[in-house]
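*Asks:* Provided below are the primary sequence and the corresponding predicted coordinates.
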Amino acid sequence: MDSSAASIPSWLLRHLQQAGEAVPFSHYMDWVLNDPEGGYYGSGAAVIGPGGDFATSPSLGDDFGALLATQLADWLGTLRASGGTLSVVDVGPGEADLSVALAEALPALCAGFADRLELVLVEHNPGMQRRQQARLAGCTTLPVRWSSWEELQRHPVQGVLLAHELLDALPVDRLIWHEQQLRLQTVALNADMRLQLDSVELPDALRSAIASWTAETGCAMPPPGAADGWTSEWHSALPAWMAQASDALSTGWLLVIDYALEAARYYTPRRSEGTLITYRQQRAGADPLTHPGQLDITAHLCIESVIAAAVAGGWSALDQRRQGEALLALGLAQRLHALQALPPTQLSDALQRREALLRLVDPMALGDFRWLLFGRGVGSRFSDPDTPDTPDTAGSALG
């Protein structure tokens, strides 16, 4: 990873100078993503969608949200007898594409109890919240409100919490294997007042957490055969986030949808630079020190780490599935097939929808996202497919 960078914006320079010495990479990542003055999300600089810095499943059209709404309606229906409001909580809603799609689809799917539904958005970045409020200003299908974690913890809801492409943007610690020692990567100013990467000894608390995790999973850190300079991520923010989410929900489900890998594929000698990646103008990069505050920075999740943090936070691990499998079970192939009935005047729209639907299940793209399901006081799992469709058979639905 290139450790040089262009001139440092004044807001970031203030953070670094106030911090004094080198700071853990997680601090730097938090600043450049969430600072309200200059952070990518905090200032509202993020541009999400096919014409922005990166595309998400909901940004490709309404089909993703409509299919997911089918699953949510099934779960919410099991809580009908409980009485009270049923909440769908979108945590880190981005451009609110998913929230809008759910608000449009859920009332019809929840006939008989739609008047008990509400949509709650949790967004701690003021720049993004302003854009979400503008996007949902005219929503009349569901009551919509914004809430903080603290408010939800004081007044927990029942329903479903959604973390869609959220946890991959939580600040991560970076671990580096150097001179036969596992160390913590840091970011600092060099003599030329530019950013550079360095490392320090692991703090005792982090060393202990890693030791406990490796003992529980049997996954060595670093993996055998790792070369000097081997680098990877450690998701230090996950336990606190999972505990907050648990306190915010009295009964219901947490659905995590994100890039994720099993530990054996995550912490491997071959993945010598970890999973950290940047996005700007539809281009992926590997240097998080360039253009601070102007690009997205993400890291894949380790499935075992997510599950361990969730269980420690009070959740039960219920189910997991690849996105392609989940969406096919919810009727994506039928949607593809239905496009054939559209009149010739809608051919352009049909082809665009076809391309978007196939991207959602493409195992080389969004179809490999993981859906990880957790619960509090509930036991439901993902819907099962009626037929053994695969991405290939779905792709042939239009001939």
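*Replies:* Looks like it arrived, so ask away.

*Asks:* Please make it C-alpha for all contacts and neighbour counts, starting now.
*Replies:* Will do.

*Asks:* centre of the chain versus stretch 123-139, how much separation?
*Replies:* Relative to its chain's centre, stretch 123-139 lies at 18 Å (C-alpha atoms, centre = their mean, to the nearest Å).

*Asks:* what does that stretch contact?
*Replies:* Residues from elsewhere that reach stretch 123-139 (C-alpha atoms under 8 Å, 6 or more residues apart in numbering): 34, 36, 41-45, 91-96, 100, 103, 144, 146-148.

*Asks:* let's go with 6 Å and repeat that
*Replies:* For stretch 123-139, the external contacting residues (C-alpha atoms under 6 Å, 6 or more residues apart in numbering) are 42-44, 92, 95-96.

*Asks:* ok, those vs G51, which is closest?
*Replies:* Set against G51, the nearest of these by C-alpha to C-alpha is E95 (12.7 Å).

*Asks:* separation between the residue nearest to the spatial centre of the chain and A205?
*Replies:* Among the residues of the chain, the one closest to the centroid is E165, at 2.0 Å (C-alpha atoms, centre = their mean). For E165, the distance to A205 equals 28 Å [C-alpha to C-alpha, to the nearest Å].

*Asks:* what's the answer for L67, then?
*Replies:* 42 Å.

*Asks:* neighbour count winner among those two?
*Replies:* Shown here are L67 and A205; by other C-alpha atoms under 10 Å, L67 has more neighbours (21 against 9).

*Asks:* need the contact list for the more buried one.
*Replies:* Applying C-alpha under 6 Å, 6+ apart to L67 gives the contacts L330.

*Asks:* SS state for it?
*Replies:* helix (DSSP: H, G, I helix; E, B strand; the rest coil).

*Asks:* Could I get the buried residue list for stretch 278-292?
*Replies:* 278-280, 285, 287-292 (16 or more other C-alpha atoms under 10 Å).

*Asks:* Which of those residues fall in strands?
*Replies:* 278-280, 285 (DSSP state E).

*Asks:* Comparison target below:
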Amino acid sequence: MQLQLPEPSADALSASRSLQALIADEIQRHSGWISFSRFMELALYAPGLGYYSGGAAKLGKDGDFTTAPEITPLFGQTLAQVVAAVLDQTDAQIIEFGAGTGKLAHDLLRELTTMGVHISAYGIVELSGELRERQQLTLIDFPQAVWLERMPEAFSGLIIGNEVLDAMPVHLVVKAQDGWKERGVGYENGKFVYQDRPCESWMVKQIPHPDILPPGYLTEVHPVATGFMKSVADALCAGYKHSGNGGALMMIDYGFPAHEYYLPQRNQGTLMCHYRHHAHPDPFYFPGLQDITAHVDFTAMARAGLETGLDLLAYMNQAAFLLSAGLGDVLLRTSPVESLHYLPQANAVQKLTSPAEMGELFKVLVMGKNIGLPDSIIRSDRSGRL
């Protein structure tokens, strides 16, 4: 299929070709084959050349995609109502992974300050130099904001990740006539190509009822994301042991529980690429210039947290979470009579909560140690669906 997408600039094209050469060399050094996870890791995070580690704009009208905090400050203001209740049970600090332009951090800090909630530190772990610079400008008025190279070994507070898990490298597996194979990447005649090899048994273990899936079924498995969840859970458990105060993890992303993720009809997986606000399925298109994502298996994420010692506090779609957190009340801070200001915000609420937009596909997973959530959130919990 020939993609009809905007042409990159000469500098961008040069950077992409450098990354292609780096990946091709990696393939050659590994006997002509690397896992798709390794390809995705290099395409997104290769130092200086990967999509997130290079210098191109990622978010907003000049980037490739838009996130909820970019749509409206109502998103962060509403999250702050739950964040405040959580922080009261911790060491009153936040760490955000992959903070984008810093818009969510800005809106949270501003709202929490208005509420009189003290935050000792707002740490940001960011791999993109371009985004870090934008974050530092966005948060210039908030001295609590600090940038971290990695997650601390022990932490009591709230950890937030908005659209973070979907950008973690995935392995591809495909069911052949003679069993499951791992779909990796080779390099032939100057192009990246898919190549299948025998599959390690652990890759299929998180797929419910793999035997009933038809030949040709292609999907993703998520060891990097589950490893991340376990590392964060370790830090929260260590923080509780060290300080006696609780800690929580809030992950917001698009995805499904396992029994919906691995449906027979979802037979080509969920892998998707984003380039200049165009979505398409080809990860080999100009590596380094486009985002590559996969939907999140929230059952696997919850299981990883539980196995490491966290409690499953809540799971629901984004619409239910925001409405339970008071999105309607936050919207009504602007009078409907002031239509010039109210209508754009009402339209943003529609985008955040409509099942046809972000309301159903996006989910919120909250896990923690020695933490209680507001009753309004507990009443909307659907963790039984995991």
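*Replies:* Structure received. Note that the structure is predicted; figures quoted are calculated from it, not measured.

*Asks:* May I have the TM-score of the superposed chains?
*Replies:* The TM-score (TM-score structural alignment, normalised by the length of the second structure) is 0.86; 359 aligned residues with a C-alpha RMSD of 2.6 Å.

*Asks:* Tabulate the contacts of stretch 123-139 of the first structure (CSV), appending neighbour count.
*Replies:* As requested, those are arranged in CSV below (neighbours: other C-alpha atoms under 10 Å):
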residue, neighbour count
G42, 24
S43, 20
G44, 24
G92, 21
E95, 23
A96, 22
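
*Asks:* Going by distance to A237 of the first structure, which of those residues wins?
*Replies:* G92 (15.0 Å).

*Asks:* Could you find the counterpart of G179 of the second structure in the first structure?
*Replies:* In the superposition onto the first structure, G179 of the second structure corresponds to Q181 when matched by TM-score structural alignment.

*Asks:* from memory the residue nearest to the centre of the first structure sits against Y259, does it?
*Replies:* No - with contact defined as C-alpha atoms under 6 Å, E165 of the first structure does not count as touching Y259 (7.5 Å).

*Asks:* buried residues in stretch 160-178 of the second structure?
*Replies:* By 16+ other C-alpha under 10 Å, the buried positions in stretch 160-178 of the second structure come out as 160-176.

*Asks:* what's the answer for stretch 349-361 of the second structure, then?
*Replies:* Those would be 349-353, 358-361, for stretch 349-361 of the second structure by 16+ other C-alpha under 10 Å.

*Asks:* Next one: the residue nearest to L342 of the first structure when sequence neighbours are not counted relative to L339 of the first structure, how far apart?
*Replies:* Using C-alpha to C-alpha, 6 or more residues apart in numbering and skipping the chain neighbours, the partner closest in space to L342 of the first structure is A350 (7.3 Å). Distance, A350 of the first structure to L339 of the first structure, by C-alpha to C-alpha: 6 Å.

*Asks:* likewise V172 of the first structure?
*Replies:* 42 Å.

*Asks:* Kindly report the same for P156 of the first structure.
*Replies:* Counting by C-alpha to C-alpha, the gap from P156 of the first structure to L339 of the first structure is 41 Å.

*Asks:* Please name the residues that touch T101 of the second structure.
*Replies:* 131, 134-135.

*Asks:* just these now: which is nearest T219 of the second structure?
*Replies:* When those are compared against T219 of the second structure (criterion: C-alpha to C-alpha), the nearest one is L131, at 30.3 Å.

*Asks:* Matching the closest one against the first structure, which residue comes up?
*Replies:* Using TM-score structural alignment, L131 of the second structure pairs with M128 in the first structure.

*Asks:* what's the neighbour count on I207 of the second structure?
*Replies:* 20.

*Asks:* hang on, G375 of the first structure is in a strand, isn't it?
*Replies:* Yes - under three-state DSSP, G375 of the first structure sits within a strand.

*Asks:* Could you check how many residues crowd around the equivalent of it over in the second structure?
*Replies:* With TM-score structural alignment defining the correspondence, G375 of the first structure maps onto G368 in the second structure. By other C-alpha under 10 Å, 27 other residues sit near G368 of the second structure.

*Asks:* can you give me the helices for the stretch 251-386 of the second structure?
*Replies:* 258-261, 298-307, 318-324, 327-331, 339-353, 375-379 (DSSP state H, counting those that start in this stretch).

*Asks:* Export those helices to TSV and append columns for distance to W33 of the second structure.
*Replies:* Listed next are the helices of the stretch 251-386 of the second structure as TSV, based on distance: least, C-alpha to C-alpha, whole Å:
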stretch	distance to W33 of the second structure
helix 258-261	27
helix 298-307	27
helix 318-324	39
helix 327-331	49
helix 339-353	41
helix 375-379	47
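
*Asks:* if you compare those, which one is most tucked away?
*Replies:* Counting by mean count of other C-alpha atoms under 10 Å, helix 318-324 has the highest mean neighbour count of these, with a mean of 23.

*Asks:* So which bit of the first structure is that helix matched to?
*Replies:* Under TM-score structural alignment, helix 318-324 of the second structure corresponds to residues 323-329 of the first structure.

*Asks:* if I line the two up, what does T114 of the second structure land on in the first structure?
*Replies:* For T114 of the second structure, the residue aligned by TM-score structural alignment is A108.

*Asks:* any idea how far its match lies from D90 of the first structure?
*Replies:* A108 of the first structure is 19 Å from D90 of the first structure, by C-alpha to C-alpha.

*Asks:* quick one on the thing from earlier: mind putting the ones in strands among the buried residues of stretch 278-292 of the first structure into a markdown table with distance to W75 of the first structure?
*Replies:* A markdown table is the format used below for those (distance: C-alpha to C-alpha, whole Å):
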| residue | distance to W75 of the first structure |
| --- | --- |
| T278 | 35 |
| Y279 | 34 |
| R280 | 37 |
| G285 | 39 |
